[in-house]
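# Build the 3D model from these lines:
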Amino acid sequence: MSDYSPIGGSKPHGLFGRRRLLATVVLGAGALLSALILAVHIVNSSNDKGSICSDCAGFKSLSPAFNKSLDHILYNKDYKMSVIDKLAGAVKIPTEIFDFTPSPSENPEAWVHFQELHEYLESQFPFLYEKAQVEKIDGFGLLFTWQGSKPDLKPLILMAHQDVVPVEPSTIDMWTHPPFSGFYNSSEDLIYGRGTADIKQLVISHLEAVERLMLDGFNPQRTVMISFGCDEEASGSCAAKIAQHIENRYGPNSIYAILDEGGQVGEMDGVYFAEPVTSEKGYLDAEITVFTPGGHSSVPPDHTSIGILGDLIVDLEKDPYDILVEENNPALETIKCFVKFGAIRDQEIAKLLSKNDLKKLGTALDDRLALKYLFKTSQALDIVSGGIKANALPESATVLVNNRIGMHSSVNKTLEHIMKHVQSKAELYDLGIKVLTGRSSKEEAAEVIKPATKNGRFVIRLLDPLEPAPFSPTNGSQVWDIISGTTVNTYKQKLFGGEDAKVYITPALSTGNTDTKSFWNLTRNIYRYSGSLQYNATNEHTVDEKNTGLSLVSGIAFMYQYIPNVDAYATDA
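Just a heads-up that it's a prediction; the model follows:
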């Protein structure tokens, strides 16, 4: 393991595992100062400017190493309907996962639909289940292993997840078609239902591409694995246990490359822009609770716990994180590519890019909601609660602050930002401060920043801390070149415009997180990319989630080529 540090971030102070946080306190001159120490999982990274592509147009079509069924996948209408039916059937199974869904060992009944999905997948892909080794990890994680003929070659991993975000019951009547109907509108080529976009499309795509290759007689030299986590939407541990299982079997740095959910291929005016995601932002949830004495509401204090929390919330929202544009952020390369080839038509951005004035570019991007959070930490006040009775003073009030940590920042810096405001309010209202880490930790294990007073205390619970991901290589990377060449060949098929189609490939950044966060120790070649054609109105995580049959078919076509291309053109050098 090397000393990975995010852009502009200080190096961690120790190695205690990615999810453990320690808080220490320094007192001086009457002011409370805190040093919050993050201990993170450190991995090899490539955070140098040379890792970023310089020309998103510089890729040629890669001739498929195996091409028996590509035309059938792209143009056979009966085949298209068959895979749409497979996706629709998977969508009908409500594998919802909640933030506090109990583990399979704690409550197996909560996971009954996952078992139903497993049985369904086996019924739809019988040849794959017969030929591949299928393992269940952590109860409901799935790992498929298609053994290659040359075990000395590093395996390839394809990833997705089985779970979906829950459907809010009060919104069901707002859906055009019921959320777990898997309804297909052939006139619009739209499949409706929770999971059509995030991310059962990729579950079906991976399994379909692999089984089609098996049926067509392709025999890989390099082992191919398919990993399906079961609690990605809750930042759970299922994928981490799969990753550990793989590492136990093959060792660290043992995988050739990983592809997971993330970037797709957008189309604008007949031009295709592919965005394999080469890094993702960090993460931290801070659950802040104010405890104060209760009593009768007819004799209230000047500020109840809700009032104090409201004061803190206002200050947090008035103090957003600073934007910083740096050369080695892959999002900058995305914007350069989009401006150069017309996907972004913004004269101010184009002018600042031509001058390479990154400071002024940051100021301009900070005014553009769709772009600014690629270059700064976000904070969202997502959940608030407090009080149970009109005539009883609230003894506690809680807010959850969700932070997606920018590439130039770190968990430490994010905690310092939050603590600055908590400490200010603790001084103002004479309150204590405790810090806990993880959902299961108890107050006895808290770090006491300031003892509780007669007025009460703040308790801050830090959940799921994660540093920004290491960069996956692009320039000079064989893995990147195979992804790019396969993409170009896919979108130069006649269905998408033929040989005259323009296809550009650019590295990209994800503002969200994927299960790949648990696989950093296995390879630096992690790309969050499906190769599928993007539909711009998927409504992920909300009412009327949907996707197109064309998106599904294009993703299968990409994967059908990509697996043999890696087998034929890759080396482990």
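
# Going by C-alpha atoms from here, please, whenever you check contacts or count neighbours.
OK.

# Assign a three-state SS to the closest residue to Ser532 other than its chain neighbours, would you?
Among residues not flanking Ser532 along the chain, Gly555 sits closest, at 3.8 Å (Cα to Cα, 6 or more residues apart in numbering). Three-state call for Gly555 (DSSP: H, G, I helix; E, B strand; the rest coil): helix.

# Report how many residues lie close to Gly555.
Residues lying near Gly555 (other Cα atoms under 10 Å) number 27.

# From Ile204, how far off is it?
Gly555 sits 10 Å away from Ile204, taking Cα to Cα, to the nearest Å as the criterion.

# Tell me which helix or strand the residue nearest the centre of the chain sits in.
In the chain, the centroid-proximal residue (Cα atoms, centre = their mean) is Asn513; its distance is 2.3 Å. Using DSSP states H and E, Asn513 sits within no helix or strand.

# Contacts only, for the nearest residue in space to it that is not next to it in sequence.
Residue nearest to Asn513 in three dimensions, not counting chain neighbours: Glu280, with 6.2 Å by Cα to Cα, 6+ apart. Shown in contact with Glu280 (Cα atoms under 8 Å, 6 or more residues apart in numbering): Met407, Pro468, Ala469, Leu509, Ser510, Thr511, Gly512, Asn513.

# ok, 10 Å please
With contact set as Cα atoms under 10 Å, 6 or more residues apart in numbering, Glu280 has these partners: 262, 330, 374, 404-407, 467-471, 508-514, 516-517, 528.

# Please apply the same query to Thr304.
Contacts of Thr304 by Cα under 10 Å, 6+ apart are 290-294, 297, 310, 387, 393-397.

# Those residues in strands, which ones?
Val290, Phe291, Ser396, Ala397 (DSSP state E).

# By neighbours, which of these wins?
Busiest of those [other Cα under 10 Å] is Val290, holding 26 neighbours.

# just checking, that one touches Ser396?
Yes: contact between Val290 and Ser396 holds when scored by Cα atoms under 10 Å: they sit 5.4 Å apart.

# Now for these two: what residues contact both?
With Cα under 10 Å, 6+ apart, Val290 and Ser396 have common neighbours Thr304, Ser305, Ile306, Leu309, Gly386, Gly456, Arg457, Phe458.

# Could you also give me the structure for this next sequence, so I can compare it with the first?
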Amino acid sequence: MYWALGILFCLIAFMGVIIIRTVSFVPKSKMATNFRKEAVDFDKALFHFSELLKIKTITYTDISRIDETQFKIFKEKLRDFYPAVHEKLEVTYVEPRGILIKWLGHAHESPTVLMSHYDVVPVDEKAWSVPAFSGKIDETYIWGRGTLDTKITLVSILESAEHLLADGFMPANDLYFAFGGDEEISGPSAPAIVELLKSRGVKPHLVLDEGGAIVSNVFPGVDKPCAFVGIGEKGYVDLEIVLRGHGGHSSSPPPQSLTQKLAHAITALEKKPFPAELSPPSRALFNALGRHSTRLYRMIFANLWCFEPLLKWQFTKTGGEMNALIRTTVAVTKLKGSDAFNILPDEAAMGVNMRLLRRDSTKEAIDRVKQIIGGDFEINVVESREASPYTDVESAQWQIVAETIENVYAGIVVAPYLMLGASDSRHYTAIADHILRFSPMVLDDVELGRIHSYDERISIENYEMAIQFFTKIMRQC
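You can find the predicted model right below:
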């Protein structure tokens, strides 16, 4: 009988802890804000954006295809459109396509770097309903390649700076605008800018680059718009896995062909995913958004000590972005066998892309792949880089960005998260400890799907608010 009472007591205590933690797991209080819109000449800003979208600053992995005259024209247009920036600030052109602008502040020890890039990915004009480089403006949208990714941030930064210079503003600390011209091909401009800053002894207090946006209905149980701010990036590995042997005629195949062995390797990789882990960015995300979730989810996120295995199981089962947040992912993206239907290949290959949690180094991840697939495979590392460090969400730098978002965009929830993709900001880990990744845009699923796709466009309201956001950031930094 006493053991039964003991079990009952433990059960009551257990449920009490769950309930108390859930009840106290509520949204954190926010400081009252009084947003005052800056009096920017928005008609002129619209004209500038439209004209800059017409310039075909396309980068290709085959660099011989890049039309350098377009990049030269773009820089000349910037000089025409933003005369105060070019006359009063220090502008440096960093080869091959980088632009670095320094705005001297009252103090110099805690500079901020605002980043963007002005190169864009190629287009298939046949898929577009409007010309991809028309810069068309209708009653609601601005159309064109680069509206979302990411001429909007570059132009918004410069419109904000031009406005503030006209207002006689001088930043509290040095400000840098760092614009890459080959981000889409992981080009050398951003690394060159970082090396230049390093040679000048510049250690940024804050770096802000493209990243998460403001979206809705992407987190379990949360229906409010959420601003996702990247506090880190996953690591990256591309592998070419090759198997060689005897080919021959397809009419008399061997017991196990090269392609069969390759298929077994693919199946083995899918059956043995990397272990799940709630990394610091994931825990910070759940802590921020779980407080705004429905009662059941709030109970789960308030008590990760108990429900963490359940979350890992659920996210693993559903796959997609939530699964990618909690583990190093492995995706087979390329396959190669024979070029003919009736010939067995004497070489079969697959391309594997991996996105790494910080827990897994590139060497450890590659070794695990070798162990899983076994056999006589030749594994070649095409590209690799480690995961970035994480920015502390308790830092003053986080507070500046989060509070500015809350001030400009009323009624939204700001949440840290782990970037699944990559940006030029990864190069700044060599000189900066606090790097955040956020694009000031309110996007739905359709608009998110237009990035790197056809009919790319941004709403006029989004553009106007982006200028307001960067103006407030400059005043805060």
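
# Let me see the TM-score of these two.
Overlay of the two chains. TM-score (TM-score structural alignment, normalised by the length of the second structure): 0.84; 444 aligned residues with a Cα RMSD of 2.8 Å.

# that older thread, now the residue nearest to the centre of the first structure: how far from Ser63 of the first structure?
33 Å.

# how far away is whatever residue of the second structure lines up with Lys340 of the first structure from Lys224 of the second structure?
Superposed on the second structure with TM-score structural alignment, Lys340 of the first structure falls opposite Arg291. To Lys224 of the second structure, Arg291 of the second structure is 12 Å away according to Cα to Cα.

# more neighbours, the two?
Shown here are Arg291 of the second structure and Lys224; by other Cα under 10 Å, Arg291 has more neighbours (23 against 17).

# for that one, what are its contacts?
Neighbour list for Arg291 of the second structure: 22-28, 221-222, 297-299, 301-302 [criterion: Cα under 10 Å, 6+ apart].

# Arg20 of the first structure corresponds to which position in the second structure?
So, by TM-score structural alignment, Arg20 of the first structure is left unmatched.

# mind checking the SS state of the counterpart of Leu353 of the first structure in the second structure?
In the second structure, Leu353 of the first structure lines up with Phe301, judged by TM-score structural alignment. What three-state DSSP gives for Phe301 of the second structure is helix.

# give the contact list for Phe301 of the second structure.
Contacts of Phe301 of the second structure (Cα under 10 Å, 6+ apart): 21-22, 25, 283, 285-291, 293, 295, 307-308, 311.

# Could you work out the end-to-end span of stretch 74-89 of the second structure for me?
Counting by Cα to Cα, you get 18 Å between the two ends of stretch 74-89 of the second structure.

# List the buried residues of that stretch.
Phe74, Lys75, Leu78, Phe81, Tyr82, Ala84, Val85, His86, Leu89 (16 or more other Cα atoms under 10 Å).

# in stretch 293-303 of the first structure, what's buried?
In stretch 293-303 of the first structure, counting by 16+ other Cα under 10 Å, buried: nothing.

# end-to-end on that stretch?
11 Å.

# same deal with stretch 192-211 of the first structure?
Terminal-residue distance, stretch 192-211 of the first structure (Cα to Cα): 25 Å.

# For that stretch, what is the distance to the chain centroid?
16 Å (Cα atoms, centre = their mean, to the nearest Å).

# again, but for stretch 359-366 of the first structure
On Cα atoms, centre = their mean, the centre of stretch 359-366 of the first structure falls 25 Å from the chain's centre.

# Alignment lookup: the residue nearest to the centre of the first structure to the second structure.
Asn513 of the first structure maps onto Ala422 in the second structure, by TM-score structural alignment.

# if I look at that match, how far off is Ser186 of the second structure?
Applying Cα to Cα to Ala422 of the second structure and Ser186 of the second structure gives a distance of 9 Å.

# in the longest helix anywhere in the second structure, what counts as buried?
As assigned by DSSP state H, the longest helix anywhere in the second structure is helix 2-24. Within helix 2-24 of the second structure, the residues scored as buried using 16+ other Cα under 10 Å are Ile18, Arg21, Thr22.

# Not counting it itself, show me its contacts.
Applying Cα under 10 Å, 6+ apart, the external contacts of helix 2-24 of the second structure come out as 1, 25, 291, 295-303, 306.

# For my notes, please list the residues you listed in a markdown table and give distance to Gly201 of the second structure for each entry.
A markdown table is the format used below for the contacts of helix 2-24 of the second structure (distance: Cα to Cα, whole Å):
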| residue | distance to Gly201 of the second structure |
| --- | --- |
| Met1 | 73 |
| Phe25 | 44 |
| Arg291 | 42 |
| Arg295 | 50 |
| Leu296 | 51 |
| Tyr297 | 47 |
| Arg298 | 46 |
| Met299 | 48 |
| Ile300 | 46 |
| Phe301 | 43 |
| Ala302 | 44 |
| Asn303 | 45 |
| Cys306 | 47 |
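
# now the strands: where do they sit in the stretch 451-573 of the first structure?
457-466, 502-505, 508-510, 526-533, 546-548 (DSSP state E, counting those that start in this stretch).

# Figure out which of those is closest to Tyr569 of the first structure.
strand 526-533 (17.8 Å; Cα to Cα).

# Packing partners of the closest one?
strand 156-161, helix 200-215, strand 257-268, strand 271-274, strand 277-280, helix 478-491, strand 508-510, helix 549-569 (3 or more Cα pairs under 10 Å, 6 or more residues apart in numbering; DSSP states H and E).

# and Glu326 of the first structure, which of the ones you listed is closest to it?
Using Cα to Cα, these put strand 508-510 closest to Glu326 of the first structure, at 13.0 Å.

# For the stretch 51-200 of the second structure, which segments are assigned as strands?
Using DSSP E, counting those that start in this stretch, strands in the stretch 51-200 of the second structure cover 90-94, 98-103, 107-117, 141-143, 173-180.

# which part of the first structure lines up with the shortest one?
Mapped onto the first structure with TM-score structural alignment as the criterion, strand 141-143 of the second structure occupies residues 190-192.

# average gap between that stretch and the second structure?
Compared with the second structure after fitting, stretch 190-192 of the first structure has a mean deviation of 2.5 Å; criterion: mean Cα distance after the TM-score superposition for the first structure.

# circling back to that earlier point, would you check which pair of the contacts of helix 2-24 of the second structure lies furthest apart?
Counting by Cα to Cα, the most remote pair of those is Met1 and Arg291, 40.3 Å apart.
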